[in-house]
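Q: Quick check, what structure comes out for this input:
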Amino acid sequence: MDRVNCYFPISTSEVKELYIAQQFEEQFELLLTIEDQKGRRQCPLERDVYSIGSHRDCDIRLCSQFVSKHHAILVRNPPGDVSYYRISDGDLDGNPSANGLLINGRKRQSYDLQDKDEILFGPQVRLIYYVVKKLAD
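A: Below you'll find the model as predicted:
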């Protein structure tokens, strides 16, 4: 059987965005520091979507009576976007959480995260988003 090569057109700006995203991922890693009733722990961010809440099915599970079962969604932004992750209050169906999100002291429905942003879910429950430069091998 003959091999057929398929080519898909891609714009210069798309190539640039992919290159920037690749360079970023080679040099930096994205982390969440989680603080709740279980203590303090870190979660590296590598996937495209994370569910956050107190339900056992959530990707990032928070332990507190003030955290909704499905409190928030964390979604990776498209390549080339400066933020890389957007957090939104509520679940994938658009239902808001009971207590909402406080990000850097302000109530927000959604927000593009930047290095050292603090997300409060309730008393003594917070996440801190970090962009960390990888150490050279």
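
Q: From now on I want contacts and neighbour counts done on CA atoms only, so please keep to that.
A: Will do.

Q: Any chance you could list what contacts stretch 113-129?
A: Under the contact criterion C-alpha atoms under 8 Å, 6 or more residues apart in numbering, stretch 113-129 has outside partners 30-37, 62, 64, 66-67, 83-87, 99-104, 130-131.

Q: Show me just the buried residues among these.
A: 30-36, 62, 64, 66-67, 83-87, 99-103, 130-131 (16 or more other C-alpha atoms under 10 Å).

Q: Where helices are concerned, which of the residues you listed count?
A: For those, not one is inside helices, with DSSP state H as the criterion.

Q: returning to what we had before: can you flag which of the contacts of stretch 113-129 belong to strands?
A: Using DSSP state E, the members of the contacts of stretch 113-129 that fall in strands are 30-36, 85-87, 101-103, 130-131.

Q: where exactly do the helices run in the chain?
A: Counting by DSSP H, the helices of the chain are 12-27.

Q: if we can go back for a sec, now flag whichever of the ones in strands among the contacts of stretch 113-129 is closest to Ile52.
A: Ile87 (9.6 Å; C-alpha to C-alpha).

Q: Excluding covalently adjacent residues, which one is nearest to that closest one?
A: Leu74 (4.4 Å; C-alpha to C-alpha, 6 or more residues apart in numbering).

Q: what about the one you found, neighbour count?
A: By other C-alpha atoms under 10 Å, the residues close to Leu74 number 24.

Q: could you list every residue that touches it?
A: Val49, Tyr50, Ser51, Ile52, Tyr85, Arg86, Ile87, Ser88 are the contacts of Leu74 under C-alpha under 8 Å, 6+ apart.

Q: Here is the second sequence; please produce its structure so I can put it next to the first one:
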Amino acid sequence: MYSLRLVVTPDGASTLPLRETCTIGRHSLCRIKIVEEFISRWHCALIAMPPDIECDRPYFIIKDGELLGKPSANGTWVNSDRIRLIKLKHQDIITFSQFSAYPRLEFLDNYVSLGAEIGTDSHERVS
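A: Presented below is the predicted three-dimensional model:
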């Protein structure tokens, strides 16, 4: 339902499925390990949330820093805004420093992508 497009250079990218909470950082236990000097050991976490009143399907929020601890040293940026905790939307761009465009992640909501491909609003049901 969701995926992350990891862009490491202007010409190098890979897509990873996203089904559960995911940690990102330099630490060997992070699900997505990115070894760059400016990335913290536990830089951020994408947290899977269950459906609720506002959203009738699971969704993801992103939290800067350790899951239950301190923030990252250089911050987490979504669409050029420094964040602490926000709900992710289709095609949000996640970066790990104010000064570096790479590596970066693009959050993809495949449900929205599918709706766009078949010409429907992402919130309409297709019969």
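
Q: what's the TM-score for these two chains?
A: Here the superposed chains carry a TM-score of 0.74, computed using TM-score structural alignment, normalised by the length of the second structure; 105 aligned residues with a C-alpha RMSD of 1.9 Å.

Q: how about Lys89 of the second structure, what's its partner in the first structure?
A: Under the alignment defined by TM-score structural alignment, Lys89 of the second structure corresponds to Gln114 in the first structure.

Q: same deal with Ser72 of the second structure?
A: By TM-score structural alignment, Ser72 of the second structure lines up with Ser97.

Q: re the thing from before, okay, now the match of Lys89 of the second structure: neighbour count?
A: 16.

Q: quick one: the residue nearest in space to the middle of the second structure from Ile32 of the second structure, how far?
A: Geometric centre of the second structure, nearest residue: Phe107, 4.7 Å, by C-alpha atoms, centre = their mean. Phe107 of the second structure sits 14 Å away from Ile32 of the second structure, taking C-alpha to C-alpha, to the nearest Å as the criterion.

Q: re earlier: got a markdown table for the contacts of Leu74 of the first structure, with distance to Arg41 of the first structure too?
A: Compiled in a markdown table, those are given as follows (distance: C-alpha to C-alpha, whole Å):
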| residue | distance to Arg41 of the first structure |
| --- | --- |
| Val49 | 19 |
| Tyr50 | 16 |
| Ser51 | 17 |
| Ile52 | 15 |
| Tyr85 | 19 |
| Arg86 | 21 |
| Ile87 | 19 |
| Ser88 | 22 |
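
Q: For whatever residue of the second structure lines up with Tyr50 of the first structure, the count of nearby residues, please.
A: Using TM-score structural alignment as the criterion, the counterpart of Tyr50 of the first structure in the second structure is Cys22. Other residues within reach of Cys22 of the second structure by the criterion other C-alpha under 10 Å amount to 17.

Q: out of everything not next to it in sequence, what's closest to Cys22 of the second structure?
A: Closest to Cys22 of the second structure by C-alpha to C-alpha, 6+ apart is Leu46, at 5.1 Å.

Q: Check Ile34 of the first structure too.
A: Leu127 (4.7 Å).

Q: Now do the counterpart of that neighbour in the second structure: how many residues are near it, please.
A: Taking TM-score structural alignment, Leu127 of the first structure has Leu105 as its aligned residue in the second structure. Residues near Leu105 of the second structure, counting by other C-alpha under 10 Å, number 23.

Q: Phe38 of the second structure maps to what in the first structure?
A: By TM-score structural alignment, Phe38 of the second structure lines up with Phe66.

Q: residues contacting that match?
A: Asn99, Phe121, Gly122, Pro123.

Q: Using JSON lines, please lay out these together with distance to Glu26 of the first structure.
A: JSON lines is the format used below for those (distance: C-alpha to C-alpha, whole Å):
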{"residue": "Asn99", "distance to Glu26 of the first structure": "37"}
{"residue": "Phe121", "distance to Glu26 of the first structure": "31"}
{"residue": "Gly122", "distance to Glu26 of the first structure": "34"}
{"residue": "Pro123", "distance to Glu26 of the first structure": "36"}
